[in-house]
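Peer 1: Just need the structure, nothing else, for what follows:
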Amino acid sequence: MEGLTPLFTGNRDFYRVDTAITVPQIRPADYRLTLTGMFDTPRSYTLDDLLGRDDLVERDITLTCVSNEVGGRLAGTARWLGVPLGALLRENGVRPGSTQLVCRSQDGMTIGAPTRSALEVQDAMLALGMNGEPLPVEHGFPVRMLIPGLYGYVSACKWLTGIDATTFEAVDPYWVERDWAARAPIKVFSRIDTPAPLRSFPAGRRPVAGVAWAQTRGIARVEVRVDDGDWVPAELSPQVDADLWRQWVLPVDFAPGRHSVAVRATSADGEAQPEERAAPFPSGATGWHTVQVVAA
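Peer 2: Sure thing, here's the model as predicted:
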């Protein structure tokens, strides 16, 4: 459908948010991932060590940046190839007392991820590939971490070179030092892609469509309201995986004039997208996405 976000995002179109002025360049032969801190058997891995594992998996996962505004486009979906994170941590004996994994990037960035999520979220991984290609340099080559259900600043360290098993009390990573929340689960979110805001189109029947996401839980319902009318359920694309966003569409008969179109979503575990608008700081934006359109 014209204007609707594709189910998968191409590597060149995938959003990028980081603090790297110059993208780190890491020679594959020189790469080392070092585990330190609260491990029974801390060790380091070469890139060949990771690529040669027999437990590599491919997973379709939608990533979201905490700085994404209501209606924003700092979200994307890719098919990721990588090492299951929980398995890697367990085989090195991450200790029960660890509550935080401080992930260290080649460029000096620190990202703090909850140890429990790293162990328990099924699709958490150390990603090596993206959409059938080696991980692009701007997206973290050769290795980045992904934990579905958490915003990127607490889960998706790029150019990953170290994992330090520690606690939330012991270390405040980069963004937490700047007063962003230490724990940041992704909020239920929906977006109208088409019609675009302030767009004029002929009166009559036309589709309203977009995407919605609630990673690790999935989307159960999307509803659309035009002006002061009732909320009407939209048709959802098939559920592929709880970590993947869902497309939605609702045909609407637009009378001539100006209209307000709003959308809201409900997760599979019953959490409703809140109406109240909140800015991204300190733990992610909330609010129903609403656009104004004109039927001529």
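
Peer 1: When you work out contacts or count neighbours from here on, use the C-alpha atoms and nothing else.
Peer 2: OK.

Peer 1: Please tell me how far W213 sits from R264.
Peer 2: In this view, W213 and R264 are 11 Å apart by C-alpha to C-alpha, to the nearest Å.

Peer 1: which neighbours do those two share?
Peer 2: When contacts are counted by C-alpha atoms under 8 Å, 6 or more residues apart in numbering, W213 and R264 have F189, S190 as shared neighbours.

Peer 1: for comparison, sequence B:
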Amino acid sequence: MRSVLVVGAGAMGSQIAMVCALAGHQVCLHDVDPAMLERADRELRDRMARQVEKGRRTADDVTAAFERLRVADSLAAAAAAADADLVIEAVVERIEVKSELFAELDRLCPPATILASNSSSFVPSRLAAATGRADRVCNLHFFNPALVMACVEVVPGPETSGQTVASCVDLVESLGKVPVVLEKEIPGFVANRILNAVRDEAIRLYEGGYAGVEAIDTACRTALGYPMGPFELMDLTGIDIGYLTKQARYAETGDPADLPSRSVTELVERGHLGRKTGRGWYTYEGV
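Peer 2: Purely as a prediction, here's the structure:
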């Protein structure tokens, strides 16, 4: 694939765009909020400067990548400028927002363009229903932080073509990532379903008064070999992300067991969303 359009300039979208630009692809990063684009550019340049200082990347490679990365706050302008072979959506985890976006992308993009979502909450068939190209819709689920994590889940829907899957696998490999291809769609896919089972049990232990947050995280790191505990990970990725995922799952199943937990709901209602707000399960200075 020659060119990629990434929609949504939050932490995931901006890093996915940078990964693609570093791999040699022409990239356009779109967000409706110009302030988000400015923040994304600033944070990416700071992160890349640190990597150059540490010798992980060369200054020439980083400069060339930024020359391949454009930004646009108009979706129509972004789609026209990118003339994308692939669109990767990374907006808020709300099905009505994503469906409206996919319908608009279906209208704006060339017929051959593949439309992919970074969501793990919504399966491809739900997003494809908003388009006239179900054979060219799938999920490309990157993990946070996208500049570091190797895995990308490639999730086809019932109507996704084999060529679309093959093209997405080629793209993932061109990024230096490892594609994990699912045989069929399921909400949460593979990694997050396993991760969510661990997270839910950690929350049950905490809410039941069996162990504190730090004790549970320490056990997971020192006994199970996890790089970070489940509460630390929720703070890193954003407590609101898991909260919205749970709400989306409940909306699909109607099973009260799929609702967000009491403690997570309380944190979200207080605006304590993890590292990005300075407080979640833990408190972070200087945020």
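
Peer 1: what's the TM between chain one and chain two?
Peer 2: After superposition, the two chains reach a TM-score of 0.28 (TM-score structural alignment, normalised by the length of structure 2), with 135 aligned residues with a C-alpha RMSD of 6.1 Å.

Peer 1: about what we covered before: comparing W213 and R264 of structure 1, which residue is more hemmed in?
Peer 2: More crowded of W213 of structure 1 and R264, by other C-alpha atoms under 10 Å: W213, with 29 against 25.

Peer 1: Can you verify my assumption that that one contacts A220?
Peer 2: No: the pair W213 of structure 1 and A220 does not pass the contact test of C-alpha atoms under 8 Å, sitting 9.8 Å apart.

Peer 1: Can you name the residues that contact the closest residue to R90 of structure 1 other than its chain neighbours?
Peer 2: Using C-alpha to C-alpha, 6 or more residues apart in numbering and skipping residues adjacent in sequence, the residue nearest R90 of structure 1 is L119, 7.9 Å away. By C-alpha under 8 Å, 6+ apart, the residues touching L119 of structure 1 are L85, G86, A87, L89, R90.

Peer 1: list the residues that contact both of W213 and A220 of structure 1?
Peer 2: If you check W213 of structure 1 and A220 against C-alpha under 8 Å, 6+ apart, the residues they both contact are S267.

Peer 1: thinking again about what came up before, is the residue nearest to R90 of structure 1 within a helix or a strand, and which one?
Peer 2: helix 115-120 (DSSP states H and E).

Peer 1: which element follows whichever helix or strand E43 of structure 2 is part of toward the C-terminus?
Peer 2: For E43 of structure 2, the element it lies in under DSSP H and E is helix 34-53. Toward the C-terminal end, the helix or strand that comes next after helix 34-53 of structure 2 (DSSP H and E) is helix 59-68.

Peer 1: Pull out the buried positions in that following helix.
Peer 2: For helix 59-68 of structure 2, the neighbour count (16 or more other C-alpha atoms under 10 Å) marks V62, A65, F66, R68 as buried.

Peer 1: Report all helices and strands that it contacts.
Peer 2: Other elements packing on helix 59-68 of structure 2 under the criterion 3 or more C-alpha pairs under 8 Å, 6 or more residues apart in numbering; DSSP states H and E are helix 11-22.

Peer 1: So which elements touch the helix it packs on?
Peer 2: strand 3-7, strand 26-30, helix 34-53, helix 59-68, strand 69-72.

Peer 1: Nearest approach to G162 of structure 2 belongs to which of those?
Peer 2: Shortest distance between G162 of structure 2 and the helices and strands packed on helix 11-22 of structure 2, using C-alpha to C-alpha, is found for strand 3-7: 19.9 Å.

Peer 1: helices or strands up against that closest one?
Peer 2: helix 11-22, strand 26-30, helix 75-82, strand 86-89.

Peer 1: What residues of the third one count as buried?
Peer 2: Meaning helix 75-82 of structure 2. In helix 75-82 of structure 2, counting by 16+ other C-alpha under 10 Å, buried: L75, A76, A78, A79, A81, A82.

Peer 1: Any chance of the residues you listed in JSON lines with distance to Q51 of structure 2 as columns?
Peer 2: Converted to JSON lines, the buried residues of helix 75-82 of structure 2 look like this (distance: C-alpha to C-alpha, whole Å):
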{"residue": "L75", "distance to Q51 of structure 2": "31"}
{"residue": "A76", "distance to Q51 of structure 2": "33"}
{"residue": "A78", "distance to Q51 of structure 2": "28"}
{"residue": "A79", "distance to Q51 of structure 2": "30"}
{"residue": "A81", "distance to Q51 of structure 2": "29"}
{"residue": "A82", "distance to Q51 of structure 2": "27"}
